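1. here's my sequence, what's the structure:
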Amino acid sequence: MQVILMYFITHVGLIFFMYPTDIIESASRTHWVPIFIGMVFHLVFIWIYMKGLSYFPGKNIIDIYMEKGKGLSLIFLIPIIGYFFLANITTVRAYSEIINIVFLSETPLWATMIPFLFIATYIAAKGINVIFHTAFIVACVFLPLFLFIFILSFQNVDWRYFFPLFDIDYSFISNRSYYKSFFSFAGVFLFLGFIQPYHTYDRKKVFLSAILLLPFFLFSVYVPILTFGQATSATFQFPFVTALDSVYISWLVFDRITMFFLISLLIFIMIFLSLLLWMVCSILVHFVPIVKHSYVLYFLSILIFIICVMLPDWKVVENLFWWNTYFRFYVILVIPFSVLIFGVRSKRKVR
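-> Purely as a prediction, here's the structure:
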């Protein structure tokens, strides 16, 4: 259950900020097509990944690659380190900017990043079991609130904006914003290969939780479009947040439900960050066992903070998202297939 909740809330935390922007920028109509294609990719490759891992019960992805030799393991794992590192930088910087835009407009960006990164580092330092226990508590407290506000976001929608349904334009395939949107798919699923010595999970339930994410991917894009229309939605930096800000509930005590929605998502993102930090440290410590896990973690956190502070503006953050696309598709394509191939070969050797 903890694995399912971790998978679900970390994906939810990634969906509602940058994903709608990228999809709306990449397609001018029939947005369900790029969303559906991305979701199919996600489901296919997570199935391949879990199928490959099933051949190695009790082993994590590091052990699987190390069995093939240190040289080969470096070839496979170094790009993962690069992906995790860039994902940490972009996530900390991007979500700190979101906090400043919505809550703390007068606060320096570095002052927002310090507690955001500190909390994630503290949770990661306590180990994977604490990360999962924290995720379970967070899900129990904030997931009902998130779902309630998500339903309220439909207040101002005009369903006529959903049409035409089949006037399909495939120009999004050549748009770089579409490939940036895969961050919401590739950001999380690798953790399933890191936790097998510590946690077990039912592959069918994980796959089902992945399918249950489809409405959130779909309506994170369509709620702003159904509220404002495509042309207006394309002008917003965070379309879903803007659409949610237009919701007014007379019987609700609080004026801005956006605040509670964002708090829920940002807490989910802290869990995601702690998971990323723990995974990248696990790889590094495996190659340099003489260094303590905590020292590597603190060094990485300080380095991430310094780099985040040095980034001059949002444009550079967007460029980092794009540069990380190469690592992202490596993670989506190469890692699942390689684990499956190694798994099939190991099964044949046993026979």
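
2. for the rest of this, base every contact and every neighbour count on C-alpha atoms.
-> Fine.

3. checking the nearest residue to W32 once chain neighbours are set aside next. Helix, strand or coil?
-> The spatially closest residue to W32, leaving aside those adjacent along the chain, is L218, at 6.7 Å (CA to CA, 6 or more residues apart in numbering). Per DSSP: H, G, I helix; E, B strand; the rest coil, the local secondary structure of L218 is helix.

4. for the stretch 251-351 of the chain, just list every one of the helices.
-> All helices of the stretch 251-351 of the chain, identified by DSSP state H, counting those that start in this stretch, fall at 257-287, 293-310, 314-329, 335-350.

5. just to revisit the earlier point, how far away is the residue nearest to W32 from F185?
-> Applying CA to CA, to the nearest Å, the value for L218 to F185 is 13 Å.

6. quick one, which of those two is more surrounded?
-> Using other CA atoms under 10 Å, the more surrounded residue of L218 and F185 is F185, with 22 against 19.

7. the helix or strand encompassing I81 to helix 257-287, inter-axis angle?
-> Using DSSP states H and E, I81 sits in helix 70-102. Orientation note: helix 70-102 sits at an angle of 160 degrees relative to helix 257-287 (axes from the mean of the first three to the mean of the last three CA atoms, to 10 degrees).

8. just checking, what packs against helix 70-102?
-> Counting contacts by 3 or more CA pairs under 8 Å, 6 or more residues apart in numbering; DSSP states H and E, helix 70-102 is packed against helix 61-66, helix 109-125, helix 257-287, helix 293-310, helix 314-329.

9. looking at those helices, which is nearest to I9?
-> Distances from I9 to each of the helices and strands packed on helix 70-102 were compared using CA to CA; the minimum, 5.9 Å, belongs to helix 257-287.

10. buried stuff in that closest one?
-> Judged by neighbour count using 16 or more other CA atoms under 10 Å, the buried positions of helix 257-287 are 257-259, 261-262, 264-285.

11. one more to put side by side:
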Amino acid sequence: MINRWVAVMTAPIFFIAAHCSILFAAYSRSMLHATEYGHWEPVFFNILIELALLLLLLLGLRKAGSKDYADLFLPLGKWISTALLVPLVAFLMLIPVLAIRFFAELMIIVFIASSPIHAILAFLCLLMLYGASIGPQGIMRASTLLTLINFPILLFAIGACIPNATFVKVFPLVNASMDFLAEGKLFITLFSICPFLLLGMLPPICKVKILPILLSLGVIALLYVIIVYIPISIYGLNAAKLMYFPLMTSFDSVNISWTIFDRISLFYAVALLAFVMTISTFTLYSSALMVHKMIPVWREKYIRYGLCLIVYILSLVIPSWNRYIEIFTADTWFRLAIYIVVPIAVFLRGGFIERQERKRVLSK
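-> Next up is the predicted model:
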């Protein structure tokens, strides 16, 4: 019974962990700039868009059986598979670049202000490389364990902020103009839904059932709203928008003397490290696996080394935090293209495989 529960819940727990690595990092700052009030409205659209794309992807994966992106697309031929897989790999590699650089900046603020950025990035990249080397089953087991340990820590940090909150600051709640749609600011915040794409690499590793994933999306939806409104309820919108790390600053405003750390933000940073390493490790492993399947003569181990070096270099050459923020805007259309093309391709390919399998069974 326990083994069955673990098998079914591995994918949903990983799904939550992957979202936490992004939602607790840069999401609150991005969403604060999306509109002047009624922030739950763009959050709702984020969730609705992710739900639609997620269902499309999951239905395609269910029809295809235990196949990942490479197994689905490579039979389509060299040119089509390359056109689908190369942009996907490039997009997935952006995730650890941005996640690791964000956490390096956070470490400098919270832990080790005097340490050079290149040393912190090197440490994080080596940790990511080691995690990717333990294999997919090891990554999933680590993801489950780390999430069960660290997710309650983040919930504790959120709960500790409640006494400092002034909930009247969240009003007005309704933005009838929905200007975030007309100005396109909603599209910039959609970087937060990228973890749904990682589910396409899970079928050969663990069971991906639609209902548990949708239930986990319900938990994530609550986090979307809470994470946005914590800085607003504590500092007010105008002050929160000026902060580079509004969520971390909100946690830093809490003073609970009986905790093991003097600052609640330390709990937040330690827990966030686990989630950042989870998503970064899995994206590195997945990218290396897809490249290896495209070019079998390249050994997967050396591909991981090369991709890890690329992550380190790209994260290091980002000159400033302002430039880091600009990247979220610069890759918006590339990101949206991946979001649309990949789920549709998986759905169509899964339907084709299902029809072929049905014909094969009937012909016997």
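
12. can you pull the TM-score for these?
-> Once the chains are overlaid, their TM-score stands at 0.95 when taken by TM-score structural alignment, normalised by the length of the first structure; 350 aligned residues with a CA RMSD of 1.7 Å.

13. returning to that earlier point: so which of the helices of the stretch 251-351 of the first structure gets nearest R160 of the first structure?
-> Comparing the helices of the stretch 251-351 of the first structure by their distance to R160 of the first structure (CA to CA), the top pick is helix 257-287, with 24.9 Å.

14. distance from that closest one to the second structure after superposition?
-> Its match in the second structure and helix 257-287 of the first structure itself, once the structures are fitted together, sit a mean 0.8 Å apart by mean CA distance after the TM-score superposition for the first structure.

15. quick one: distance of that helix to the chain centre.
-> Counting by CA atoms, centre = their mean, to the nearest Å, helix 257-287 of the first structure is centred 9 Å from the centre of its parent chain.

16. show me what that helix is packed against.
-> Helix 257-287 of the first structure packs on helix 2-15, helix 70-102, helix 109-125, helix 128-152, helix 239-245, helix 293-310, going by 3+ CA pairs under 8 Å, 6+ apart.

17. about what we covered before: and for the helix holding I81 of the first structure, what span of the second structure is it aligned with?
-> On the second structure, the counterpart of helix 70-102 of the first structure by TM-score structural alignment is residues 78-110.

18. quick check: buried residues in that stretch?
-> Using 16+ other CA under 10 Å as the burial criterion, the residues of stretch 78-110 of the second structure that qualify are 81-82, 84-85, 87-89, 91-107, 110.

19. distance of the counterpart of V297 of the second structure in the first structure from D245 of the first structure?
-> Using TM-score structural alignment as the criterion, V297 of the second structure maps onto I290 of the first structure. According to CA to CA, I290 of the first structure stands 51 Å off from D245 of the first structure.

20. what do you get for T30 of the first structure?
-> 24 Å.

21. likewise V339 of the first structure?
-> Relative to D245 of the first structure, V339 of the first structure is positioned 44 Å away (CA to CA).

22. between the two, who's got more neighbours?
-> Legend: neighbour count by other CA under 10 Å for V339 of the first structure and D245, higher for V339 (24 against 15).

23. that one reaches G52, doesn't it?
-> Yes. Using CA atoms under 8 Å as the test, V339 of the first structure is close enough to G52 to be in contact (5.0 Å).

24. once you drop chain neighbours, what's closest to the corresponding residue of the second structure for S264 of the first structure?
-> When the second structure is aligned by TM-score structural alignment, the residue opposite S264 of the first structure is A271. For A271 of the second structure, ignoring the flanking residues on the chain, the nearest one in space by CA to CA, 6+ apart is N150 at 5.0 Å.

25. neighbours of the aligned residue in the first structure for that neighbour, just the number please.
-> In the first structure, the residue paired with N150 of the second structure according to TM-score structural alignment is F142. The local packing count at F142 of the first structure equals 19, with neighbours defined by other CA under 10 Å.

26. could you check how far F142 of the first structure is from R256 of the first structure?
-> 17 Å.

27. which non-adjacent residue is nearest A64 of the second structure?
-> Closest residue to A64 of the second structure in three dimensions, ignoring its sequence neighbours and counting by CA to CA, 6+ apart: G350, at 4.2 Å.

28. the aligned partner of I16 of the second structure in the first structure - nearest residue in space that isn't next to it in sequence?
-> The equivalent of I16 of the second structure in the first structure is F8 (alignment by TM-score structural alignment). With CA to CA, 6+ apart as the measure, S209 is the residue that lies nearest to F8 of the first structure, at 6.5 Å, once sequence neighbours are left out.

29. show me what the one you found lines up with in the second structure.
-> Counting by TM-score structural alignment, S209 of the first structure lines up with S216 in the second structure.

30. out of the helices and strands packed on helix 70-102 of the first structure, nearest to R176 of the first structure?
-> Within these, the stretch nearest R176 of the first structure is helix 314-329; the backing value is 7.6 Å (CA to CA).

31. remind me which helix or strand the aligned partner of L32 of the second structure in the first structure belongs to.
-> The criterion is TM-score structural alignment: under it, L32 of the second structure has I24 as its aligned partner in the first structure. Counting by DSSP H and E, the secondary-structure element that holds I24 of the first structure is helix 18-26.

32. what's that helix packed up against?
-> Under the contact rule (3+ CA pairs under 8 Å, 6+ apart), helix 18-26 of the first structure is packed against helix 176-180, helix 214-228, helix 239-245.

33. the longest one vs the second structure, average offset?
-> Taken against the second structure, helix 214-228 of the first structure registers an average deviation of 0.8 Å after superposition, with mean CA distance after the TM-score superposition for the first structure.

34. the shortest one now?
-> Once superposed with the second structure, the aligned residues differ from helix 176-180 of the first structure by a mean of 4.0 Å; criterion: mean CA distance after the TM-score superposition for the first structure.
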